[in-house]
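Quick one, fold the following:
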Amino acid sequence: MALCAAGRPLQNTRNALGRFFKQSSAFSSNTSNPQEEEIRQKLRQFSGGSIDLQKQESGIAVMTVNNPALMNAFSGSMMIELEERVSELETWTEGKGLIVKGSAGTFCSGSDLNAVRATSKPEDGMKMCMFMQKTLTRLLRLPLISVALVEGKALGGGAELTTACDFRLMTSDAVIQFVHKHMGLVPGWGGAARLVQIVGSQNALQLLAGAKKVDPQLGRQIGLVDEVLSLSLASENSLMEAEKWLSQFTKGSAPVIRAVKKVVVSGRELPLEEALRTEKDIFGTVWGGPANLEALARKTKHK
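So this is what the prediction gives:
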């Protein structure tokens, strides 16, 4: 088996990984088109709220959906800010983990109805749909291990946002609900496809067709929720608990943690033969690297 030289990954390996994780398919972070620019201009007209991002020295970032007057609903400008924050995280090479949360003790109630009404024409709705699909796909593909911290309610598009993270944590009083049917809709931000991957088609059909409220118990039962925080805590304490929970997966070298996420993404999204080739290439970026050499010196595997 041909291996990369210690500490010097091959340039073509870097290029191959870059093509998959940054420039692949319709979800490239570097491509744009007139339709996207058109929907951006329209979304900017509906301002309010913000998407706040705090990158910490621990390598864990916290992204907050902040529009408490509307239960953290996404205004048009917030949709654009979400795309900008994802772009920022894509270039954060020191990053290992991400917590997505809402402000003021609730997660997110989906779209601001003012923006929805303004894009009620089918062609505008489709453009907004594709814009958010692209952004949330890039969020899930980030080489960071991501957690949705669900406090209060995650409704509609907010429920879809939870599925764009690797894991979901809930406080004991939280609820996730795909309320789209009540609005005469189905998920459009990729939430249905991701939900089927997470809980299976039977459970997904029940949640979508029944608009069922998912409390922590049901969430654990069907595999939508990975952990329930033991108490209904103040927001700051909930965040501390989420950081503690996530840290079990983000301890260690950033290149290694990021490589782990990349091989999982390729295994999930690519045909087997292509996923195997990608895994080999990613392996080549860490073999002989600082973390690998340090572990060999400690003989960690045999302890």
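
drop to CA atoms for contacts and neighbour counts, all remaining ones
Fine.

contact partners of stretch 180-196?
With contacts defined as Cα atoms under 8 Å, 6 or more residues apart in numbering, stretch 180-196 is touched by 129-130, 132-133, 136-137, 156-157, 159-161, 163-164, 178, 203-204, 208-209, 211.

For my notes, confirm A154 occurs in a strand.
Yes - judged by DSSP: H, G, I helix; E, B strand; the rest coil, A154 forms part of a strand.

Please generate a structure for the following sequence too, so the two can be compared:
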Amino acid sequence: MENVLLKVDGKIAEVTINRPKALNALNSQTLRELGEVINKLTEDEEIKVVIITGAGEKAFVAGADITEMQSLNAIEGRKLARLAQKVFSAIETMPQIVIAAVNGYALGGGCELAMACDIRFASANAKFGQPEVTLGIIPGFAGTQRLPRLVGRGVAKELIIGGDMINAEEAYRINLANKIYNLEELLPKTREFAEKVLSRGTLAVSFAKTAINNGMNMDTESAYNYEADLFGLCFATEDQKEGMKAFIEKRKAEFKGC
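Prediction:
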């Protein structure tokens, strides 16, 4: 692929948006390539954690490609939005844990890509924002839906309607970023967390992600029942037996993902 790089190291996959000269802006080709990679990884049962980052030291993804969008008509604009929404939804719902290593600008589509990930680690020089209104459009890659779910409706409206960038510290304060690291530490710390995830019960981690994502879209009682169903299902796994046995025997569990 031309614009998306994939590196696999054991059970961890690293996906890099690779358009550094364009600050890794998302054009339709890049979105299609990213979708292909995500679909491939979703089907790979050996991969347990996916890291998404951007090439270079300036940008994670600086936004959608304005050069490509400038000439779109209404139908073409909607088609682009639906393409990105489907790719980002595939990221959000894949069984693996997905970590965004935000190494610089995460604006517009870049912020929306980061929000589709389960966890966002940011470099100290990272900038987040939804500046679409400064271009006469609104966020179209699900930003108007994911941002309020992450930071609250009022803060999301301020960011989207104001169209301003915020730094990593502010992103952390409003719960848009989980952690902040120096740029040179970002990927090592992200990989360190990925290794921690690998040491946990594989099915339990996947069930927990599913319970959180799906439960957020249910009424409270339905969400409680859904959690109880997945909790009960854990007791049909070898991982649960191994995890509890290891606890009682005061040793490290050896999970097999079954």
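
Drop the TM-score for these two in here.
TM-score for the superposed chains, counting by TM-score structural alignment, normalised by the length of the second structure: 0.87, backed by 250 aligned residues with a Cα RMSD of 2.3 Å.

quick one on the thing from earlier: ok, of the contacts of stretch 180-196 of the first structure, which come out buried?
With burial judged by 16 or more other Cα atoms under 10 Å, the buried subset of the contacts of stretch 180-196 of the first structure is 129-130, 132-133, 136-137, 156-157, 159-161, 163-164, 178, 203-204, 208, 211.

Surely S103 of the first structure is in contact with T64?
Yes - between S103 of the first structure and T64 there is a contact at 6.3 Å, judged by Cα atoms under 8 Å.

and the gap between the counterpart of G97 of the first structure in the second structure and Q96 of the second structure?
With TM-score structural alignment defining the correspondence, G97 of the first structure maps onto V49 in the second structure. From V49 of the second structure over to Q96 of the second structure the distance is 5 Å, taken as Cα to Cα, to the nearest Å.

Those two: which has the busier surroundings?
A count of neighbours by other Cα atoms under 10 Å puts Q96 above the other of V49 of the second structure and Q96, at 25 against 22.

ok, that one - contacts?
42, 47-50, 206.

Which residue in the first structure aligns with it?
Q96 of the second structure maps onto L144 in the first structure, with residues paired by TM-score structural alignment.

returning to what we had before: just the ones of the buried ones among the contacts of stretch 180-196 of the first structure in strands?
In strands, defined here by DSSP state E, there are no members of these.

related to what we said a few turns ago, preserved in the first structure, out of the contacts of Q96 of the second structure?
By both residues aligned by TM-score structural alignment, their matches' Cα atoms under 8 Å, those still in contact after alignment to the first structure are 47-50, 206.

Take those and keep only those in strands.
49-50.

how about the kept ones among the contacts of Q96 of the second structure in TSV, adding distance to G77 of the second structure?
As requested, those are arranged in TSV below (distance: Cα to Cα, whole Å):
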residue	distance to G77 of the second structure
I47	34
K48	34
V49	32
V50	29
S206	34
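
Which of the kept ones among the contacts of Q96 of the second structure sits closest to L5 of the second structure?
Distance to L5 of the second structure across those (Cα to Cα) is lowest for V50, with 12.6 Å.

That closest one against A101, yeah?
No - assessed by Cα under 8 Å, V50 of the second structure is found out of contact with A101, at 10.4 Å.
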